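Trainee: Sequence and predicted structure below; questions after.
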Amino acid sequence: MKKILAFLLCFTVGFSALGQIHDPIQWKTSVEKVSETTYNLVSTATIEGEWHLYAQEVPKGGPIPTTFTYDDEGGKIKIVGNTSEPEGKIKFTTLFGEEGMNIKSFAKKAVFKQEIELVDASVNQINAFVEFIACTDEMCLPPKEVDLVFDLTKATAVTASTDATKEVKTAGEVASKETKKEEKRGLWGIFFIAFLSGFAALLTPCVFPMIPMTVSFFTKQSKSKSQGIRNAIIYGISIIAIYVFLGWFVSLVFGPSALNALSTNVWFNIVFFLILVIFAVSFLGAFEITLPSSWATKVDSQADRGGLIGIFFMALALAIVSFSCTGPIVGTLLVEASTKGVLAPIIGMLGFSLAIALPFALFAAFPGWLNSLPKSGGWLNTVKVVLGFLELALAFKFLSNADLVLQLHLLEREVFIAIWIAIFGALAFYLFGKIQLPHDSPISHISVGRLSLGLIVLSFTIYMIPGLWGAPLNLISAFPPPQHYSESPYGVGFTKKGTASVQQDNHEALPEGAHLMPPHDIISFHDYDKGLAYAKKVGKPVMLDFTGHACVNCRKMEQNVWVKPKVLDVLKNKVVLISLYVDDKRPLKDDEVVESKLNPGKKLKYIGQKWSELQTIKYKANSQPFYVLMNHDESNISDPVGYMPDADEYFNWLEEGITNFKK
């Protein structure tokens, strides 16, 4: 069961647009005068955005700690004790090892204080330096040293050392509050999605019919209306407690390390594809996936005990019996939430269970409301079948991710679109009543709602058909493989004529190491050195395109922005494009394998690792897409940018760089 749950957790999201920061940590110094001979040297770090600074003590094998070194001026001052630091926050990270570790760090602002005593009263200035490393949750900059100068003549008086301690603590609290504000926004999004997922699960045939059964139980067991309401509330709280415990269990056992960077992990994508296919086939009626019946039997026997314990085991019985319908939803939700932090799975399960618990608790408290519920029947199985079709379509996205990363070209764009056309076409026929599955009830007519949904699905199916002939399909651009990853890059049965076609057919016409990127016909290099050499030869600026095979926003830029005539003209004629895939899993040549500068002791084994480290170290960013316009001396001619869906804004950025290149 543990393995099944682990596999269910293997879901991920695509990359988002980056935030680029230069020198994210700035240092300032000040001095506090405690007495005639005692001073506090105060070093204040201002930390930008999502960056953080590590503590003075870190686990073995972790990052370099923040270290202060003070000049005692040849024995003229005495260093008293250690440098104090804020409370900070302990966070789990896998930046310094696959197993991960808990490290104390600071965000927004950190105040460090060192007490000193003057041995020689003539000293007016103290020199020091701090060594540190700046990191986000995904990357680190190279270690850095900053000189610190403390002017004793500008010291401000403090009444006691306790004031200093209080100030340090306050700074840590402020930083912690700011960090929590940022986390809260993401957690609200997780809660909302989970809440909607809970209502979707509520409408499945495993859950919905249990509402009247539950109401019947509480009606018989409760001697008064007030007791019935109390029992219903306890029942709802029990449901929430069970699912929240599941979220806590996932955070505890698996943690962020097991779910780190799974968007391009081949095996996890393949495993999750297989799991979704199995659940989809189950939803379509081929078989039922249930937990062992002995579990439900034992739990039901405990529910008969009555009282608070009996109510709790009734809630547990609901979770077990409904597993075949809620399992895929809960598993996908847990994985999505787990990639966003330790608290996210707990918040996700809170939202999911709240949506499940509310109807049960309300109808149990007010049984008269049951009359307003639609009757259980064939429509419940229809909901389950529709979910099965959707899961089947989603499954092929994971298989496509694995194929893209490995560049096997087994599931190219036309094949993917054809599979989706078949799946959604079959779903449309099902909704129109032309296809019946094993657990469907006979229907003499279809409802207006079912007809409306069928028309929507049919329209979507027809919309995808031109994609086989090269249509961009902007509505689903994040799902199919990119247009250049196809059997016929210009569309099925279509041969493009002109110079681009001649270049495509005659590889000698292309520069060494260059490729044509259909359907735009942009000459693109995947090798940094060859692309730079060609740019010098033709006298054009270089545009570095840090991208990824499984990068959703990269595909949106290529299909929605690069196709605009004025943007396309620049990319084809005014710059030399070098596309560097950071998730390229092809191995480096033996003579190219080097030690990582970001993670000393580890080797760069894959092409994608090489480009990812280049982007991280040189440009202080690691999200894709990431675009750099640079001169032949590899200096930037404009500020790099990330995901920019506004074509006019993107064109203006390109023109600015080209203008600077010509100066």
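Mentor: Arrived safely, thanks for sending. Residues are numbered from 1 along each chain as shown.

Trainee: contacts and neighbour counts: CA atoms only from here.
Mentor: Noted.

Trainee: Show me the helices in the stretch 251-400 of the chain, by range?
Mentor: If you assign secondary structure with DSSP state H, counting those that start in this stretch, the helices in the stretch 251-400 of the chain sit at 255-258, 266-283, 293-303, 307-321, 323-338, 344-365, 378-406.

Trainee: cool, and the stretch 501-650 of the chain?
Mentor: Assigned by DSSP H, counting those that start in this stretch, the stretch 501-650 of the chain shows helices spanning 528-538, 552-556, 565-573, 607-619, 647-662.

Trainee: Can you check which of the helices of the stretch 251-400 of the chain gets nearest to residue 649?
Mentor: Shortest distance between residue 649 and these, using C-alpha to C-alpha, is found for helix 378-406: 29.7 Å.

Trainee: Test my guess that residue 604 contacts residue 587.
Mentor: No: with contact defined as C-alpha atoms under 8 Å, residue 604 does not count as touching residue 587 (9.2 Å).

Trainee: what about residue 429, helix or strand, and which?
Mentor: Assigned by DSSP states H and E, residue 429 belongs to helix 413-431.

Trainee: can you pull the buried residues of that helix?
Mentor: Neighbour counts over helix 413-431 (16 or more other C-alpha atoms under 10 Å) mark 413-417, 419-421, 423-431 as buried.

Trainee: repeat for stretch 223-230
Mentor: For stretch 223-230, the neighbour count (16+ other C-alpha under 10 Å) marks 228-229 as buried.

Trainee: one more structure, for comparison:
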Amino acid sequence: MLKQLYLAVLFCTAISALSFAQILEPVKWKGSANKISDTEYELVFTATIDDGWAIYSQKDLGGFAPQTLFEFEKEAGKYELIGETSEPQVAPKFDEIFQEDVIKFKKQAVFRQRIRLLDETLNIVKAYVEYQTCDDAKCIPGDFDFNIALDGSKFAIEAVELDERSRALSEALNLNIKGKDKYEATVNVEEKTSLGIFFLGFLGGLIALLTPCVFPMIPLTVSFFTKSSGENKKGVFNSILYGVFIFLIYALLSLPFHLIDSLDPEILNNISTNVTLNIIFFAVFIAFAFSFFGYYELTLPSSWSNALDSKANKIGGFIGIFFMALTLAIVSFSCTGPILGTLLGSSLTADGGAMQLTLGMSGFGLALALPFTLFAMFPKWLNTLPKSGGWLNTVKVVLGFIELALALKFLSNADLVEHWGLLKREIFIGLWIIIGIGLVLYLFGKIKFPHDGPLNKLGGFRITTAILFLAFVIYLIPGLTNTKYANLKLLSGFPPPLFYSIYDKDSECPLNLNCYKDLDEGIAVAKAENKPIMLDFTGWACVNCRKMEEQVWSTSDVYDMLSEQYVVISLYVDDNKDLPESEQFQFLRPNGSAKTIKSIGNKWATLQTINFENNSQPFYALLNHDMELLNATKGYTPDEDEYYQWLLEGLGNFNKN
């Protein structure tokens, strides 16, 4: 529930679209050499990485994550490598983008390679690195040529002469796109603010207010403050102070996580993606659920609350009020603990989780504190509060079902990391359907729990709530099928991904569309069928690409348009599969150096940069058979109507010709 909304903040990317060109370069490389002896040197390759971005290990962990690859131009008889290129020692961890264990580096990464000179007159060592850099929404391919002078002097790049085959293949990458002067790229940005995180915590606090541990305390506490003081103004002031202390207590609970985060910025994400801890979270949430069902109570030691209550009575004043607020936090733990646990589990899934946790906890504390202050300021409002009764236990049981559903997410995280295959997408959704049916039956009085009293009649609110949950269950049912309706876009990213399925997929294209992954083949089909072309520059690791496919392409109008009116050519810029040797070549950069086009991803990434001066994904271009733009290119566009109108405009311009 809260997790996905928290994670949505991570997908927000500030992309500037001041001009048609949009070349991103989040990684800066620098090469140097350390002399070890007269014949041995250590080559040092330093990557300085922008905030929010990362590069990946040289190690192949057997998944989709891109590797950082170094190549050394060995001049015959000049030098030899000693061992392998070293890299920072970072443990593998589960990555939300790739849904697998990866090794990635942030801020800075230093790679080292020792060499032994066989010719002591050698002064220049040439090397090349190829890498992918990713943030939380997209991945960008990159490469860099090193020309390292062993004596530390500057080295001027020598122009490279390409052979005839490389020149021909390089020229083939230039599609000579026409019409670029007519249109500007349009880039849509999805923005979320910290206010949204705070609001989610506030919502959690409001839910906690409706539990049996907190709700009855409101009139009791307000009455204490307004009656224990001879002056009503003083009672109001004390109740305000009580509310302030409640807010501070919950906000301060997040401070230890800031200390942990400052010691190791990766530790919170390591915690959230650790298999063992995800299993522990799963077990804890199951325990919380059955506590809410009324089978037992999870409380902090009563000696704590008794001691604090005693101090509050003895000390009095500001300090006494603080201890009263702390007593409330401890006494209400059996109800607030699961909600706080949800905030904790949600916040620790992201970089910067400590700040998210502070914002969420502050919102929670504010929502919990406000009633005590407002009802003290306006005592007559107390008469409008519903009386405590069985409805409070109903709220608690409903929360128990929700905790049960959330527990499955943590088990799913561990399952995805270890590839157990226990919770494939359809199984996960099926379990949610069972939990939802159980909740509906409970609300209609067909299931009872230990603390439930006799249900004489169904209230309107209970019936309405049951109908809403029943509607949610019905919404989930198509998720069990192997159809386009299985894409539950309102829950995008929360269940296991679409590819983690019990069904065999007919197509390797998104949503089983009939797309092409080879440019020449796709163009030939477009000409044969007389259809316009949609170039889809995408990536296996591109989160916003998946969001476009699952939330926008899946809508009926857009899907029908793509499947019937266009030839979709999806070019994966992070595909590490090597091209056949006959198709590998040298590409001449503008600075005169050469870049080796070795993999499929190299080829498509270079093609995108050459033709569109853009290297971010997703990136869409509509073309006719003469490689003329039909309208403006598009970036991430979460509005399906806007995207459909863009496709419609392109189709109309194609048919005019």
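Mentor: Thanks, I have the structure now. None of the values given here were measured: they were computed from a predicted structure.

Trainee: re the thing from before, which one's more surrounded, residue 604 and residue 587 of the first structure?
Mentor: residue 604 (19 against 14; other C-alpha atoms under 10 Å).

Trainee: Spell out the secondary structure type for residue 140 of the second structure.
Mentor: Reducing the assignment at residue 140 of the second structure to three states with DSSP: H, G, I helix; E, B strand; the rest coil gives strand.

Trainee: From residue 250 of the second structure, how far off is whatever residue of the second structure lines up with residue 298 of the first structure?
Mentor: When the structures are aligned by TM-score structural alignment, the residue of the second structure matched to residue 298 of the first structure is residue 307. Counting by C-alpha to C-alpha, to the nearest Å, the separation of residue 307 of the second structure from residue 250 of the second structure is 20 Å.

Trainee: between these two, who's got more neighbours?
Mentor: In this comparison of residue 307 of the second structure against residue 250, neighbours counted by other C-alpha under 10 Å, the higher total goes to residue 250 at 22 against 12.

Trainee: Counterpart of the more buried one over in the first structure?
Mentor: Using TM-score structural alignment, residue 250 of the second structure lines up with residue 243 in the first structure.

Trainee: tell me the contacts of its match?
Mentor: 349-350, 352-353 (C-alpha atoms under 8 Å, 6 or more residues apart in numbering).

Trainee: Let's see that with 6 Å instead.
Mentor: The contact partners of residue 243 of the first structure, taken as C-alpha atoms under 6 Å, 6 or more residues apart in numbering, are residue 349.

Trainee: For it, give its distance to residue 255 of the first structure.
Mentor: With distances taken as C-alpha to C-alpha, residue 243 of the first structure is found 17 Å from residue 255 of the first structure.

Trainee: One more: residue 237 of the first structure?
Mentor: For residue 237 of the first structure, the distance to residue 255 of the first structure equals 26 Å [C-alpha to C-alpha].

Trainee: if you count what's nearby, which of these two comes out ahead?
Mentor: For residue 237 of the first structure against residue 255, the residue with the higher neighbour count under other C-alpha under 10 Å is residue 255, and the figures read 21 against 18.

Trainee: mind checking how far the more buried one is from residue 99 of the first structure?
Mentor: Taking C-alpha to C-alpha as the measure, residue 255 of the first structure falls 10 Å from residue 99 of the first structure.

Trainee: swap in residue 622 of the first structure?
Mentor: For residue 622 of the first structure, the distance to residue 99 of the first structure equals 21 Å [C-alpha to C-alpha].

Trainee: who's more crowded, those two?
Mentor: Here residue 622 of the first structure and residue 99 are compared on neighbour count by other C-alpha under 10 Å; more neighbours surround residue 622, at 24 against 12.

Trainee: out of everything not next to it in sequence, what's closest to the more buried one?
Mentor: Spatially, and ignoring its direct neighbours in sequence, residue 622 of the first structure is nearest to residue 616 (5.3 Å; C-alpha to C-alpha, 6 or more residues apart in numbering).

Trainee: Roughly how far does the one you found sit from residue 637 of the first structure?
Mentor: When distance is defined by C-alpha to C-alpha, residue 616 of the first structure is 19 Å away from residue 637 of the first structure.

Trainee: for the aligned residue in the second structure for residue 354 of the first structure, what are its contacts?
Mentor: Matched by TM-score structural alignment, residue 354 of the first structure corresponds to residue 366 in the second structure. Residue 366 of the second structure makes contacts with residue 247, as judged by C-alpha under 6 Å, 6+ apart.

Trainee: circling back: can you redo the helices of the stretch 501-650 of the first structure as TSV with mean neighbour count and distance to residue 262 of the first structure?
Mentor: Converted to TSV, the helices of the stretch 501-650 of the first structure look like this (neighbours: other C-alpha atoms under 10 Å; distance: least, C-alpha to C-alpha, whole Å):
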stretch	mean neighbour count	distance to residue 262 of the first structure
helix 528-538	16	26
helix 552-556	23	14
helix 565-573	15	32
helix 607-619	19	15
helix 647-662	16	30
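
Trainee: Nearest to residue 481 of the first structure, out of those?
Mentor: From these, taking C-alpha to C-alpha, the stretch that ends up closest is helix 552-556, at 8.4 Å.

Trainee: Next up, identify which helix or strand the residue in the first structure that residue 470 of the second structure lines up against is on.
Mentor: Using TM-score structural alignment to pair residues, one finds that residue 470 of the second structure aligns to residue 458 in the first structure. Using DSSP H and E, the element containing residue 458 of the first structure is helix 448-464.

Trainee: list the helices and strands that helix packs on?
Mentor: Counting contacts by 3 or more C-alpha pairs under 6 Å, 6 or more residues apart in numbering; DSSP states H and E, helix 448-464 of the first structure is packed against helix 413-431.

Trainee: For the helix it packs on, which outside residues touch it?
Mentor: Among residues not part of helix 413-431 of the first structure, those counted as contacts by C-alpha under 6 Å, 6+ apart are 435, 454, 457-458, 461, 468, 480-481, 486.

Trainee: superposed on the second structure, where does it end up, distance-wise?
Mentor: Mean deviation of helix 413-431 of the first structure from its aligned counterpart in the second structure after superposition (mean C-alpha distance after the TM-score superposition for the first structure): 1.7 Å.

Trainee: any idea how far the residue lying farthest from the centre of the second structure is from residue 434 of the second structure?
Mentor: In the second structure, residue 230 marks the outermost C-alpha relative to the chain mean, sitting 54.4 Å out by C-alpha atoms, centre = their mean. According to C-alpha to C-alpha, residue 230 of the second structure and residue 434 of the second structure sit 56 Å apart.
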